[in-house]
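S.K.: Dropping the sequence and predicted coords here.
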Amino acid sequence: MAETCLELCYKVASNRAAAGGGGVVGALRQPMAWLGIALWAVESIAWVLALRTLPLSQAYPVMCLTYLTIPLACRLLLREGLSARKLWASALIAMGVALIAGRQA
């Protein structure tokens, strides 16, 4: 969830910077970019803590769910297009994660 939020923050910051004619420096002037960076730090700490108790082979596939949550969040919150092909690909990834999680349970 944090990964999805931080990616949305980066996208909003870059959109705002582009609208103002700024590049990377313009994006770093956006509060949303710094919120994304803060979420990245929190996510990194949470990831290390999660790996203390979970095997990497079990935890990592869950991270792949961002291939599902990011396109859906972009569609719902940023009004970006979402093709049927992207929906199918995301669904296949979600099914793969479910298969991996079910096998290790």
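M.R.: Perfect, I can see it now.
S.K.: Could you use CA atoms for every contact and neighbour count after this?
M.R.: Will do.
S.K.: helix, strand or coil for Ala13?
M.R.: Recorded secondary structure, Ala13: helix (DSSP: H, G, I helix; E, B strand; the rest coil).
S.K.: Correct me if wrong: it contacts Ala27.
M.R.: Yes. When contacts are counted by CA atoms under 8 Å, Ala13 is listed as touching Ala27 (5.4 Å).
S.K.: So which elements touch the helix or strand that Thr4 is a member of?
M.R.: Thr4 is located in helix 2-19, with elements delineated by DSSP states H and E. Judged by 3 or more CA pairs under 8 Å, 6 or more residues apart in numbering; DSSP states H and E, the packing partners of helix 2-19 are helix 24-28, helix 31-51, helix 66-78.
S.K.: got the contact list for the residue of the chain positioned farthest from its centre?
M.R.: When distances are taken from the C-alpha mean of the chain, Gly21 lies farthest, 25.7 Å away, according to CA atoms, centre = their mean. With contact taken as CA atoms under 8 Å, 6 or more residues apart in numbering, Gly21 is in contact with no other residue.
S.K.: Pasting the second one now:
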Amino acid sequence: MNVTALSFVLIAACVAAEIFHEVAFKVAANRAGDSDHYVRDVARQPWMWFGMVLWAIQTGLWIVVLQSVPLVVAFPLMTLSYAGVPAASALFLHERMSKQQIIGAMLILGGVLCVGATAA
């Protein structure tokens, strides 16, 4: 199996969907607040449903990716979400990242670049 530019685009779309569905879930959870009916309140949040749509899209794209990309390549590239979710949380939700988290995210990025370079 040859990893094509389209495969990388699809993996990037999966990573983006993963990042933004996690942020959407967090926004929904924050907006639901603390109540005795927390699950119901979260289910009523539009952000929750937006996150679920992104999750479904990501799952569909991931299946397409797995048809043409070896898992040994695709899965490590998908771990960009481990760096992307905290970065998006800092950017959009104004959460703070510690120096150790920033260094960890940079190490993940470096590892993914190594894996990506072997697939090209």
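M.R.: Looks like it came in fine. Note that the structure is a prediction, hence the values are computed from the model and not measured.
S.K.: picking that back up, need the residues touching each of Ala13 and Ala27 of structure 1.
M.R.: For the pair Ala13 of structure 1 and Ala27, residues contacting each of them under the criterion CA under 8 Å, 6+ apart are Ala33.
S.K.: picking that back up, for the helix holding Thr4 of structure 1, give me every contacting residue.
M.R.: Outside of helix 2-19 of structure 1, the residues that reach it under the criterion CA under 8 Å, 6+ apart are 23-24, 26-28, 30-33, 35-37, 39-40, 43, 66, 69-70, 73-74.
S.K.: circling back to that earlier point, any chance of the helices and strands packed on helix 2-19 of structure 1 in CSV, plus distance to Ser90 of structure 1 and mean neighbour count?
M.R.: Shown next, in CSV, are the helices and strands packed on helix 2-19 of structure 1 (distance: least, CA to CA, whole Å; neighbours: other CA atoms under 10 Å):
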stretch, distance to Ser90 of structure 1, mean neighbour count
helix 24-28, 29, 16
helix 31-51, 22, 15
helix 66-78, 5, 16
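S.K.: So for Lys86 of structure 1, which of the ones you listed sits nearest?
M.R.: For Lys86 of structure 1, the closest of the helices and strands packed on helix 2-19 of structure 1 is helix 66-78, at 8.0 Å, according to CA to CA.
S.K.: so what does that closest one touch, helix or strand wise?
M.R.: When contacts are defined as 3+ CA pairs under 8 Å, 6+ apart, helix 66-78 of structure 1 packs onto helix 2-19, helix 84-104.
S.K.: Would you format the ones you listed as JSON lines with distance to Thr53 of structure 1 and mean neighbour count included?
M.R.: Shown next, in JSON lines, are those (distance: least, CA to CA, whole Å; neighbours: other CA under 10 Å):
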{"stretch": "helix 2-19", "distance to Thr53 of structure 1": "19", "mean neighbour count": "19"}
{"stretch": "helix 84-104", "distance to Thr53 of structure 1": "14", "mean neighbour count": "14"}
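S.K.: so which of the ones you listed gets nearest Tyr60 of structure 1?
M.R.: Comparing the helices and strands packed on helix 66-78 of structure 1 against Tyr60 of structure 1 with CA to CA, the closest turns out to be helix 84-104 (9.4 Å).
S.K.: All set now, cheers.
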